[in-house]
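A.B. asks: The sequence isn't on hand, but the structure is:
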């Protein structure tokens, strides 16, 4: 029997996997090229009043589990005090056998707080005392948590109409040597179906860009101006949250007419919405080619399904699920249309539906081209797939249909400053999988080449792919 989460062999079933992880992956730096942490909190070097604040605040992974364990919402997003909420979480976690959040949570307790035990209802008090005592020290501010995790660069997720004041302040601060740059998520300019919300956003964008936005051409000009500005702040990527990758072509006149209806907050047909989104995404892709940025497309999610709770708590609170409507034909046609119009930018595709892995790998193979190795990427197993099973499935499909050695690897996609051990988790899964293939005779035990592949997937590929101003490791 193996020891619980033993540092030597956790997720590593072979001697080859252990060697790959400990000799090549373990000490590699981290580039977190997609996350949702706050640049303001980094600038302010926020400290946390309790383990509940840093661990449970905004973490809908944990909230979903607590609800599934019958915990009253008062102890999840309600007005219970931090100690009560932590107790309910500890009692829930103890029952989550086989859930990746159980493993992530204990990795975080080990790596940040030195806790080698098991968190459950009985041990909640000792963990509460240990974690809070450490969080009260300067060594546990958010900047120090980032430094201690060996992070070299962070790409936050930002709207083109944001002020970016915090990124500018961080960049000017010589006391913090981790690069923090924006990544563009112009979803608000895409969601024309939201009526007055969309119309109000156009006014906001116009004000920030200091350009009129009264027609579609002016919208494109305003977006291009904001993109040029964030390029000066080191932006290397965009990110888009789509229900699915759509393709509904339209003439310029049709797009203009649809946009005018959006500005007036008038009702639109479903087809008109898809036509606008297709045209706008095609324009954005051409901007990414111009700027040399990577385009990330997240899709396959059905959001906000519990309408009463959405009305009470808003989005990103744990009421989303996998969608099985991810049409391959439209994805392929969308990418093909961009290739014809402007050429494709570097593109990373993430589907929340794990059954899409093989589809994605075959679609993207149609658009691979020099000089970028792995120009088209099947993104790291995302959200509900962010676990050993999902990671193995995603990498196995990629290995079968493409070149696994060019994979850009892991990202946190997190709002938590304690989430960096997810990179360790991913690297253990990667090395475990490669080790099994080697020991099954499917790949030679050439550790010079294998070690290079592991180091590249862990860090170097992302540095190259995103043209990050970092040294290879």
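C.D. replies: All right, it came through fine. Fair warning: this is a prediction, and the values are worked out from it, not measured in the lab.
A.B. asks: From here on, just use CA atoms for contacts and neighbour counts.
C.D. replies: Noted.
A.B. asks: Let me see the contact set for residue 266.
C.D. replies: residue 195 (CA atoms under 8 Å, 6 or more residues apart in numbering).
A.B. asks: Against that first model, consider the following:
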């Protein structure tokens, strides 16, 4: 009997119930990827990659971090080595990623896009580099083709308020079968303590075609950009923060804080929190008025290595899990919106597993019966989007909330080869339910359990997000 390859049809599925759930209920569903960092230009122009390194390693700080850990020189990561040399360096790294999610993702991605089932290592790197790169240079492996292979129905990129959305407009004019949305991410307008804040506000002023000299001007400019994004089909916002601030202040105090910053003066910690709180509440009320979904990615400790930050810049692999206090301010923030009936559909993501139950319990405080799963505990994210992290998120949500209302997985990725992460999630999900059926903790009722699986993988998200604007 032929030995199974590492990636086989029942990968991660530990019993017959899990296999039935995955193959009969989850496997063939389309993908709604409601948050990622793919390039909208690459999608709109249907970019064709020259090499597997371009598609798979450039910009992937997960892989960069792994290569540094095993002693690979920066020359072969972000430096001037050739694409083939960088792929060779990554291939030598892969065997050392054993038990890290990169080991699973790497081999799933090679299998699903290229029908390559050999374990990647330094010995076969050249052969795999040349065969995959050759295939990528064909129209059958263009960016949109890669998405189509994974049955991606909707993909939502992430844009700053200053973005023109020209590539989203281009896609909207086509009848490609792929809906490309955007998430409005105004974090730079919140970071009043940053040395770049004033220059960013000047850029925002140009795009909004108005002067921004007061706090009211700032709110007006952001309101104009929200209206612009909405007119171009946007239905989501996103914020990436350490935690939710909540430091109250009067309108006069906020106006003075903004004026102080615009005049070049330094702000203290309390003033920064007061400004962030006021502006975040203003933005969230706007999202509610437009009927958007707001997302909050909370908890990472960013840019820990100042030496490498100066050399390479942000988002290059120097971030980690933070241990910020989350519950009290998050509760006060959501309650301030809910008290005014201005709390829109909300998804909360955490990056610290110690906060799993905190977040899962928090969402229940503000589910008021108006919408199924109005406030969501989002999927395992960043350091938690592996088998253990996904399982813990699913268990926390099940234990103190309702997994049946969950809108499921997203890639949060910059790579066009990352969409097997949805398959990975679905396999973990089906195995979790399958094990509990086998143990007698859930009924052997495939109509009930199968529907729950299908809802989590696709139908809850389809109902929750208003993507009709993109049609």
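C.D. replies: Done, it's in. As the structure is a prediction and not an experimental result, all values here were calculated from the model.
A.B. asks: Would you report the TM-score computed for these chains?
C.D. replies: Once the chains are laid over each other, their TM-score by TM-score structural alignment, normalised by the length of structure 2 reads 0.97; 469 aligned residues with a CA RMSD of 1.5 Å.
A.B. asks: Now stretch 206-225 of structure 1: buried residues?
C.D. replies: Across stretch 206-225 of structure 1, burial judged by 16 or more other CA atoms under 10 Å covers 206, 208, 209, 211, 213, 216, 219, 222, 223, 224, 225.
A.B. asks: leaving aside the residues next to it on the chain, what's closest to residue 81 of structure 1?
C.D. replies: residue 75 (7.9 Å; CA to CA, 6 or more residues apart in numbering).
A.B. asks: Dump the buried residues of stretch 206-225 of structure 1 to JSON lines, plus secondary structure and distance to residue 438 of structure 1.
C.D. replies: Below are the buried residues of stretch 206-225 of structure 1 laid out as JSON lines (DSSP: H, G, I helix; E, B strand; the rest coil; distance: CA to CA, whole Å):
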{"residue": "206", "secondary structure": "helix", "distance to residue 438 of structure 1": "56"}
{"residue": "208", "secondary structure": "helix", "distance to residue 438 of structure 1": "55"}
{"residue": "209", "secondary structure": "helix", "distance to residue 438 of structure 1": "54"}
{"residue": "211", "secondary structure": "coil", "distance to residue 438 of structure 1": "58"}
{"residue": "213", "secondary structure": "coil", "distance to residue 438 of structure 1": "58"}
{"residue": "216", "secondary structure": "helix", "distance to residue 438 of structure 1": "55"}
{"residue": "219", "secondary structure": "helix", "distance to residue 438 of structure 1": "53"}
{"residue": "222", "secondary structure": "helix", "distance to residue 438 of structure 1": "52"}
{"residue": "223", "secondary structure": "helix", "distance to residue 438 of structure 1": "49"}
{"residue": "224", "secondary structure": "helix", "distance to residue 438 of structure 1": "48"}
{"residue": "225", "secondary structure": "helix", "distance to residue 438 of structure 1": "50"}
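A.B. asks: Quick one: map residue 459 of structure 1 onto structure 2.
C.D. replies: The equivalent of residue 459 of structure 1 in structure 2 is residue 458 (alignment by TM-score structural alignment).
A.B. asks: Verify the stated contact: that match with residue 28.
C.D. replies: No. Residue 458 of structure 2 sits out of contact with residue 28 when judged by CA atoms under 8 Å, with a separation of 10.3 Å.
A.B. asks: Looking only at neighbour counts, state which of those two leads.
C.D. replies: The residue with more neighbours, out of residue 458 of structure 2 and residue 28, is residue 458; 20 against 13, by other CA atoms under 10 Å.
A.B. asks: Tell me the secondary structure of the more buried one, please.
C.D. replies: Counting by DSSP: H, G, I helix; E, B strand; the rest coil, the backbone at residue 458 of structure 2 sits in helix.
A.B. asks: which two from the buried residues of stretch 206-225 of structure 1 end up farthest apart in space?
C.D. replies: Using CA to CA, the two most remote members of the buried residues of stretch 206-225 of structure 1 are 208 and 216, lying 16.9 Å apart.
A.B. asks: Against structure 1, what's the mean shift for the longest strand anywhere in structure 2, could you check?
C.D. replies: When structure 2 is parsed with DSSP state E, its longest strand is strand 152-159. Compared with structure 1 after the fit, strand 152-159 of structure 2 shows a mean deviation of 0.7 Å (mean CA distance after the TM-score superposition for structure 1).
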